[in-house]
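Participant: what would the 3D arrangement of this be:
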Amino acid sequence: MLAVGDGGSAARGELERLRLLHRDATGRDGLERLVRRVARELGATAVLLDPRRRVLHAFPEEPPGPVLRSITAGVERMLTGGARSLAIDAGSERVWAFALGPEPASPVLVVVGEQAGSAAHGPFLDDALRLLRLCWENWAGRRRAGRLDRADRAVREAVLHMLMVGQQQAAHQTASALGHALPESVRVAVVEAASGIREVLAARLAEATRGRAWIVRCPVYSGHLIALVPADGRDDERVPFGELFSPSDRISVGASRTAHLHQVPAAYRQAFHALARARTGPRWQATFRPDTDLAAVVGCRGRRWAEGVLAPLTGHRPRRPQDPTAEELRATLRSWLAFHRHAARQLKIHRNTLAARIDKIEGLLGQDLHGLAGRAGTDLALRLLDAVGEEPADDDRWDDLGAILAASAVRAWANRFLRPLVQAPSGVLDTARVWIENGTHLESTAAVLGISVPAVRKRLHRAEEALERSLLRSPSACYDLHFAFRADAQRS
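Facilitator: As a prediction, the model looks like this:
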């Protein structure tokens, strides 16, 4: 029970100061608020130095340079000698330093002013130092956790990048360094959500898969989450983790079919196109339909043609050690074909470096990689090299692009691919055709059709809905659309 009179008033004052200290300590900026509280209570300047003796917080202002250097030198002498507090004179100022812990690398609270040494303020300083220590440990722990989380994210993104450019062995080794083994078969999913809930969805997915899913924040599209989920042996229309999300999350989920690790680039495209179907369809999730993919129809029968197209790149040997290797050029080519102008961001290289590499690749392959036809043919060749299946008999090989497009299976595919556009509202099919004929340039398409660019975009959005594939965002289905029109022209 508190005493009556002055003693009771003093006790209530101590309790109020302690309450205010605790209130400051529990705030988001607890360290800064506590430093301010000490300075105001003592009528002095308070400075918090981190373990490297840099000023973390100061109030009302940071001491002048000469005074601060004198303080820092005194603090080093104090900690070297094993003392936990020290009073020194820095010019005309009286300075008190208090280590927040027993370790030599502890942060230090510095108070410039006579009041710090007053016995009357001893209890207040003891309470403030204990709370500063707790706040520091919490703050430092969160910073360490943040650095670890950023490092983990960076490594996961690097592993996905390695898989996307065909470096499976390096991806396995890097993942193992994190203590995670990559599965041999996965389903790739692309989750599109507002950036504000992306972290919540990532945490939910990681927990539900017990950390088995390889989750990456997309480096190209800020609203996308990419997940490599171990295949469960099924390859049906159900998204493998669809039960984790609901329409109320306001998201869209596209998933690939089951794929081996070396097929991750193709699986990512599948998931990206399935996302277009999920975004515009009656459901919020979708799985890619392989019957719409030209590379899946051609399969291993076009491998010999693909190998011939890419042979100059595959066999390239750099003249100088600093020149890009064949593997680096191939990775650049994959990214360019998939993301085009976003490739530099995906590869994390300068756009001038990207342009120089594309020029080099064009020279090796003899292809115009800025034109749609050149990009489409090269992209198909790369996808066919990823095809899995039995080696076809010699009489079942398609040794050139003309033979591929003339094959009955490809003509039937083209008919299936274009049928939704034929059945779409008036103008959608013609707009898609003119858009392809003009190299996917919106302005040229609008000029030919005599309509505005926004009108072209609107019709192409309808084409995306009909095809259930992405056209305007990369990776785009414009390459398959290009070949569908060519094969259909041969059929007719």
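Participant: only C-alpha atoms from now on, for both contacts and neighbour counts.
Facilitator: OK.
Participant: can you count the residues close to the residue lying closest to E114 once chain neighbours are set aside?
Facilitator: Of all residues not flanking E114 in the chain, R94 sits nearest, at 5.9 Å (C-alpha to C-alpha, 6 or more residues apart in numbering). Counted with other C-alpha atoms under 10 Å, residues neighbouring R94 total 16.
Participant: buried set for the host helix or strand of R94?
Facilitator: Secondary structure from DSSP states H and E places R94 in strand 93-99. Buried residues in strand 93-99, counting neighbours by 16 or more other C-alpha atoms under 10 Å, are found at R94, V95, W96, A97, F98, A99.
Participant: let's see this one next to it:
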Amino acid sequence: MSDPRGRRADDVLAMHRSARRGGTRSLLRWLAGRTGVRVLLIATDGTVLAEEGGTGTAGHTELARSGAEELRSRGLGSLTLDGESGTALLVSLNGTRKHSAPALAAVTPRPVPDGLARLLSDVASALDLCWTSEQTERQLRRLELAEVRNREAVLHLLMNGHVATARQIADVLEPALPDVIRYLVAEAPPRLRHALAHRCAELAPGAWVVPCPVYEDHVLVLAPSAPGAGAEEASALASAVAGTPGDVTVGVSEAVPLRDAATGYAQAFHALVTARSRTDRWATFACRPDPALVLGPTAREWAAQVLAPLRTYFARRPQDPDSAELAVTATSWLAFSSQATTYLKIHRNTLSARLRLMEDLLSLDLDRLADQSLLALALRADSGPRARPAGPGTVGDTAPRSLDDLLARPAAVEWARNLLRPVEALSPATGLGHTLDAWLRNDARLAPTATELSLSTTAVRKRLTRVEELLGRSLLRAPSDRHDLWLAKRALHLTDAARQCAAIPG
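Facilitator: The predicted structure follows:
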């Protein structure tokens, strides 16, 4: 004859082992196997949170739900309810929370097996601990997700130039946003990103740390930069982050004002390209002037002409995007391509509709790299410094009528030569310059480029990767430098064409 007390002790040990292995689900699975009946965990509103064992019928589930409702309404700790489909035995997971805690239910044909009620009572005690622990973990994850989303919102505001609003929200979330920042992009396997974010926060007190909303292997860090701090400040931080366990790579921007956070991000992203090929796995941005800054206020006057239809656009319906929202969408798409949907948290059809509207307003074809580059330069230049009014009796600089007029200026040509020098200096035998030309000519698409060059897409990708290393800029992964490269190539083409025309007699 078996010892009931010994059997119960064995059951208690077995249920605790199951709980440690897999929590609520594992414990319910053990209970179903031990009793051979259908077991359910039911919320106070009747929702079946989990179920295991038995074939089960709709009648069994409804009987268990009816029992849970009766248990809750009467404030009972346990209940037995008979029905046509069998008998339901229910136990509230916690007697002190009868009105909020879920109930453990077992539905069995009659007669009810001996000892089932006592076993349910024993399991409910262990199950309550598992459920409470899992609920706490879920709440912590929700809080962490809310924190991340709030920080992403601040990041969006900064990237779109809304610095004052970003500061107001950041002051609540803490830490406060610094006036001058160094932007770091830390790259690691996605499974390590959570730990990397915590490590970055430890290494850079006062920094704004956000998991990248676009790339799941990136952590973004807006680290405060002290006035007058040199490159040593960035080197120490980047080296420490890159030394985090795991395959971590870090790109660092120059020290930039908070209002130029978007520029800092682009710089850090391009520095990441250089960092991947270095043994110490970090790199700072190799300084190169932005074409909008090189061309100065003249570019802004040109941009004002180009963007006039957009700036004067009014949405017909309240739910339609206005001109500011269209500009933000275009800027994000030019930076992140199709991944702008993730960045902006919009559907791809919404993105497509907004881009088509932009095309109609500005008479552009955004499938063409040439028009993308024009729009990218116009949007950057439009946020640059305004030209000072010309004084009395002075002759102002005439605003260029077209993009070609702007790119033909000496400052633009010099900028283009400096940008392309690492590639132009190569021997034609390497094929890198020819590949870059073909890639830009084919709107930065790999497949058409490979067809034109009679190469595989893999071979084209390898050559462009080598060009990335030479230029220290990202080409194949957004944000890409393809727009600046197209503008530079166009500037040099216009110069060569003008030189050839000047060389023709008469």
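Participant: just give the TM-score of the two.
Facilitator: Here the TM-score for the pair of chains, by TM-score structural alignment, normalised by the length of the first structure, is 0.86; 483 aligned residues with a C-alpha RMSD of 3.3 Å.
Participant: what angle sits between whichever helix or strand comes after the strand holding R94 of the first structure and strand 93-99?
Facilitator: Next in sequence after strand 93-99 of the first structure, counting helices and strands by DSSP H and E, comes strand 108-112. Strand 108-112 of the first structure runs at 160 degrees relative to strand 93-99, counting by axes from the mean of the first three to the mean of the last three C-alpha atoms, to 10 degrees.
Participant: mean distance of strand 108-112 of the first structure to its aligned residues in the second structure, please.
Facilitator: Compared with the second structure after the fit, strand 108-112 of the first structure shows a mean deviation of 1.9 Å (mean C-alpha distance after the TM-score superposition for the first structure).
Participant: and that strand, which stretch of the second structure?
Facilitator: Aligned by TM-score structural alignment, strand 108-112 of the first structure corresponds to residues 103-107 of the second structure.
Participant: do stretch 249-257 of the first structure as well
Facilitator: Going by TM-score structural alignment: stretch 249-257 of the first structure matches residues 246-254.
Participant: one step back: now do the contacts for the residue nearest to E114 of the first structure.
Facilitator: When contacts are counted by C-alpha atoms under 8 Å, 6 or more residues apart in numbering, R94 of the first structure touches A87, I88, V112, G113, E114.
Participant: most neighbours among those, which one?
Facilitator: Result: V112 is most packed of the contacts of R94 of the first structure (other C-alpha under 10 Å), 25 neighbours.
Participant: surely that one touches L42?
Facilitator: No - assessed by C-alpha atoms under 8 Å, V112 of the first structure is found out of contact with L42, at 9.6 Å.
Participant: where along the stretch 201-350 of the first structure do the helices fall?
Facilitator: Along the stretch 201-350 of the first structure, the segments classed as helices by DSSP state H, counting those that start in this stretch run 264-280, 294-298, 303-314, 326-339, 343-347.
Participant: on that earlier part again, how far away from the center of its chain is the strand holding R94 of the first structure?
Facilitator: Put simply, strand 93-99 of the first structure sits 46 Å off its chain's centre (C-alpha atoms, centre = their mean, to the nearest Å).
Participant: which residues of the second structure does that strand align to?
Facilitator: Here strand 93-99 of the first structure aligns to the second structure at residues 86-92, judged by TM-score structural alignment.
Participant: after superposition, how close is that stretch to the first structure?
Facilitator: Averaged out, stretch 86-92 of the second structure is 2.0 Å away (mean C-alpha distance after the TM-score superposition for the first structure).
Participant: who's in contact with the residue most central in space within the first structure?
Facilitator: Ranked by distance to the mean C-alpha position of the first structure (C-alpha atoms, centre = their mean), the top residue is R217 at 2.9 Å. R217 of the first structure makes contact with R153, E157, H224, L225, I226, according to C-alpha under 8 Å, 6+ apart.
Participant: cool, L429 of the first structure as well?
Facilitator: Counted by C-alpha under 8 Å, 6+ apart, L429 of the first structure has contacts L421, V422, A463.
Participant: hmm, back to that, how near is the residue nearest to E114 of the first structure to P66 of the first structure?
Facilitator: 14 Å (C-alpha to C-alpha, to the nearest Å).
Participant: now swap in G302 of the first structure and tell me
Facilitator: Note on G302 of the first structure: its distance to P66 of the first structure, by C-alpha to C-alpha, is 76 Å.
Participant: so between those two, which is more surrounded?
Facilitator: Neighbours were counted for G302 of the first structure and for P66 using other C-alpha under 10 Å; G302 has more, 25 against 11.
Participant: what's near enough to touch the more buried one?
Facilitator: Applying C-alpha under 8 Å, 6+ apart to G302 of the first structure gives the contacts L384, R397, W398, D399, D400, I404.
Participant: translate it into the numbering of the second structure.
Facilitator: Residue pairing (TM-score structural alignment): G302 of the first structure is matched to A299 of the second structure.
Participant: can I get the helices of the stretch 201-350 of the first structure in a markdown table with distance to R212 of the first structure and mean neighbour count?
Facilitator: Converted to a markdown table, the helices of the stretch 201-350 of the first structure look like this (distance: least, C-alpha to C-alpha, whole Å; neighbours: other C-alpha atoms under 10 Å):
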| stretch | distance to R212 of the first structure | mean neighbour count |
| --- | --- | --- |
| helix 264-280 | 16 | 25 |
| helix 294-298 | 28 | 20 |
| helix 303-314 | 33 | 18 |
| helix 326-339 | 26 | 20 |
| helix 343-347 | 24 | 19 |
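Participant: that's all I had, so thanks and see you.
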